[in-house]
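Undergrad: Any chance you could fold what I've pasted below:
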Amino acid sequence: MKVNELATKVGVTPDTVRFYTRVGLLNPSKNLDNGYKNYGLADQKRLVFIVKSRHLGFSVSEIQEVIGMSNQGDSPCCRVRSIVKDRLNEALRTIDELQQLAERMQKAADTWKDLPDGQPTGDSVCSLIEMWDDIELDHLSLKKFTETTS
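TA: Have a look, this model is predicted:
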């Protein structure tokens, strides 16, 4: 199969196939007559594995690690479980942070709904944000934030 054929069979773009070939996750043979890369059934199976791994949140380097373990005859399943557990914890933390952000944004939107637009004074940028007192930062965090952004 050529790049386009493999991409169509797996449901990805040809650029995706080229990328995974470039990073060494796919290893097609070369046609000596025309220089085209030829992908076989093993490449198709590997690409399906890569796509499934990416859908589970694996990075390219983690996929390379898992494939490398398998190629050496070691079962990567324990490592796969560990990666999924780590990704799940990260996703849950992100969901929690986004939920908190959505709640703050909703509270601000409700509070600001009927307030007039202020005009910049040179000392003021946006009175809505400046008057907002729902900041959950302690003094150390606020000091650290202002030092790093100055």
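Undergrad: Only C-alpha atoms from now on, for both contacts and neighbour counts.
TA: Will do.
Undergrad: Mind naming the longest helix for the protein?
TA: Longest helix in the chain by number of residues (criterion: DSSP state H): helix 77-112.
Undergrad: following it, which helix or strand comes up?
TA: Toward the C-terminus, helix 77-112 is succeeded by helix 127-131 as the next helix or strand (DSSP states H and E).
Undergrad: Can you name every helix or strand that that following helix contacts?
TA: Helices and strands touching helix 127-131, as assessed by 3 or more Cα pairs under 8 Å, 6 or more residues apart in numbering; DSSP states H and E, are absent.
Undergrad: I'd like the structure of this one too, to check against the first:
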Amino acid sequence: MDRKGYSIGEVSRATSVNIETIRYYERIGLMPAADRTAGGNRQYSDEQQKQLSFIKRARNLGFSIEQIRSLLVMADENQMSCCQVKDMTASHLKDIQQKIAELKHLEDKLQVLHQKCQCNEGPSCPMIEDLFGEG
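TA: Model prediction:
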């Protein structure tokens, strides 16, 4: 049953989305602006709360704002093609896998640098020398 409305604090607590983030999503048009009470307070519907949960879950999966906007448009206009969503997800997954590979490469390089350091008390440091290209 749809209540008259939820305050921004209630929606924030229910979705674990920061109040400023909710306001930001409204400002950039990712979420429709909430109705206002006579006193000017935002009032969110069940549907808006559900949409905010969707956005949060998509952000947690690393989707960009623009990707989320596309997903919401597809869902809102009932023009969602599972193939379109799958294609977007496959592209996003490829990007994530590439980032993981880059991070693993970075980890390997840092591990080598870390192992070079003998914690000498002298002014020479193999890590610093390596970073300056002298190692």
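Undergrad: Would you pull the TM-score for this pair?
TA: For this chain pair, the superposition-based TM-score is 0.77 by TM-score structural alignment, normalised by the length of structure 2; 125 aligned residues with a Cα RMSD of 2.3 Å.
Undergrad: In this structure residue 30 of structure 1 contacts residue 2, no?
TA: No: using Cα atoms under 8 Å, residue 30 of structure 1 is not in contact with residue 2, being 10.1 Å away.
Undergrad: Centroid-nearest residue for structure 1?
TA: Geometric centre of structure 1, nearest residue: residue 57, 7.3 Å, by Cα atoms, centre = their mean.
Undergrad: what do we get in structure 2 for that residue?
TA: Mapped onto structure 2 by TM-score structural alignment, residue 57 of structure 1 lines up with residue 62.
Undergrad: Need the three-state assignment for its match.
TA: Put simply, residue 62 of structure 2 is coil when judged by DSSP: H, G, I helix; E, B strand; the rest coil.
Undergrad: contacting residues for it?
TA: Counting by Cα atoms under 8 Å, 6 or more residues apart in numbering, residue 62 of structure 2 touches no other residue.
Undergrad: Return the distance of it relative to residue 18 of structure 2.
TA: Using Cα to Cα, to the nearest Å, residue 62 of structure 2 is found at 17 Å from residue 18 of structure 2.
Undergrad: ok, now residue 6 of structure 2?
TA: Distance from residue 6 of structure 2 to residue 18 of structure 2, by Cα to Cα: 15 Å.
Undergrad: So for the two, which sits in the more crowded spot?
TA: residue 6 (20 against 14; other Cα atoms under 10 Å).
Undergrad: can I assume residue 40 of structure 2 sits in a strand?
TA: No: Residue 40 of structure 2 is assigned coil when assessed by three-state DSSP, not a strand.
Undergrad: and it, what pairs with it in structure 1?
TA: With TM-score structural alignment as the criterion, residue 40 of structure 2 matches residue 35.
Undergrad: how many neighbours does its match have?
TA: Neighbours of residue 35 of structure 1 using other Cα under 10 Å come to 9.
Undergrad: now swap in residue 47 of structure 2 and tell me
TA: The tally of other residues near residue 47 of structure 2 (other Cα under 10 Å) stands at 10.
Undergrad: shared neighbours of residue 30 and residue 2 of structure 1, which are they?
TA: In terms of Cα under 8 Å, 6+ apart, residue 30 of structure 1 and residue 2 are both contacted by the residues 36, 37, 38.
Undergrad: Who are the contact partners of the last one?
TA: If I follow you right, that is residue 38 of structure 1. 1, 2, 3, 28, 29, 30, 31.
Undergrad: measure the closest residue to residue 71 of structure 2 other than its chain neighbours to residue 54 of structure 2 for me?
TA: Leaving aside its chain neighbours, residue 71 of structure 2 sits nearest to residue 85 (7.3 Å; criterion: Cα to Cα, 6 or more residues apart in numbering). From residue 85 of structure 2 over to residue 54 of structure 2 the distance is 14 Å, taken as Cα to Cα.
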